[in-house]
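In: Need a 3D model of the sequence below.
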Amino acid sequence: MMYRLIFINIILLVLGQSLWKAGLSGKELNLSFKTLMGLIFNPYIFIGLLIYIVATLIWFYVLSKGELSLVYPLQSLCYVLAALVGFLFFKEQIPFTRWIGIGLIILGAFFVSLKG
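Out: The predicted structure is shown next:
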């Protein structure tokens, strides 16, 4: 159950970040009230915020039941999924060295998840 919730949380976090990325695409950002309101009421940003709220509630539950030394390192799989989303949906170029790093994250999460 715990791993399933962590997986759902990872999906929601990356989905929220991806929506933010889409909502910020082509935007000129500055620290003005108008810009802030435009961001908050951008549908991609707003839905991303709602998804983050749900992810945070799930994370609270996971933290209340699991060991921090286990569940937090598993959250690093967010980086793996985000890289895949960047590559597949945002057409980002990922250099070979970054793929190696992504592989190491997966390997690290595997070892963290082992019992004993």
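In: all contacts plus neighbour counts: C-alpha atoms, from now on.
Out: Will do.
In: What spatial separation is found between residue 113 and residue 100?
Out: Distance, residue 113 to residue 100, using Cα to Cα, to the nearest Å: 20 Å.
In: which one of those two has more residues nearby?
Out: Just comparing residue 113 and residue 100: by other Cα atoms under 10 Å the higher neighbour count belongs to residue 113, 15 against 11.
In: tell me the contacts of the more buried one?
Out: Taking Cα atoms under 8 Å, 6 or more residues apart in numbering, we find residue 113 in contact with 70, 74.
In: can you do 6 Å?
Out: If a contact means Cα atoms under 6 Å, 6 or more residues apart in numbering, then residue 113 has no contacts.
In: Next: residue 48.
Out: By Cα under 6 Å, 6+ apart, the residues touching residue 48 are 16, 19-20.
In: next up, for comparison:
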Amino acid sequence: MNGYKTELLVIGSVLLAAAGQTLIKLGLTGHGAFSRTLLEWPLALTAGVVIGLCVYGLGTVMWFAAVAQRNISYLYPLAGINYVLMGFIGHFLLHEGMGPLRWCGIFVMTTGIVLLSKTNTKESEC
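Out: Just a heads-up that it's a prediction; the model follows:
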């Protein structure tokens, strides 16, 4: 399990970033309790925005911990999982439209993430 500590930090970071971004979106678009205004100055900050920023911040701290342990060239493609995850959240949770080209793009990104995660971090395999 220790060998995968960094990858778990990245996955936690990605999940928290996606959750934070989703909460921010819900707060900005007026969804239920997330749209309740907490502060009016200098911008109207809703519960979703404030909670989302806190969750996103926790994900950022996890990202810092991961970057301190491994090469950024290895970790950053793993962080790309966030783009894929947000596509699914946008479509299935927020009911945003996703055309065939966007789904193809998500497939290409997923394939790239898998290929990049399989490379040797010490030397190029190609």
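In: Most neighbours of all the contacts of residue 48 of the first structure, which one?
Out: Among these, residue 16 has the most neighbours (other Cα under 10 Å), with 23 neighbours.
In: Identify the residue of the second structure aligned to that one.
Out: Counting by TM-score structural alignment, residue 16 of the first structure lines up with residue 20 in the second structure.
In: Do a quick rundown of the strands in the second structure.
Out: 37-39, 45-46 (DSSP state E).
In: rewinding a little: spatially nearest residue to the match of residue 16 of the first structure, not counting backbone neighbours?
Out: Sequence neighbours aside, residue 52 is the residue nearest to residue 20 of the second structure in space, at 3.9 Å (criterion: Cα to Cα, 6 or more residues apart in numbering).
In: now do residue 87 of the first structure
Out: Spatially, and ignoring its direct neighbours in sequence, residue 87 of the first structure is nearest to residue 93 (6.4 Å; Cα to Cα, 6+ apart).
In: and the residue mapped onto the one you found from the second structure, how many neighbours?
Out: Under the alignment by TM-score structural alignment, residue 93 of the first structure pairs with residue 97 in the second structure. Residue 97 of the second structure is flanked by 10 other residues according to other Cα under 10 Å.
In: And residue 97 of the second structure, how far from residue 90 of the second structure?
Out: Separation of residue 97 of the second structure from residue 90 of the second structure (Cα to Cα): 8 Å.
In: Ok, residue 117 of the second structure next?
Out: As judged by Cα to Cα, residue 117 of the second structure and residue 90 of the second structure stand 25 Å apart.
In: Please apply the same query to residue 9 of the second structure.
Out: To residue 90 of the second structure, residue 9 of the second structure is 24 Å away according to Cα to Cα.
In: who has more neighbours, those two?
Out: The neighbour count for residue 9 of the second structure versus residue 90, taken as other Cα under 10 Å, is higher for residue 9 (19 against 16).
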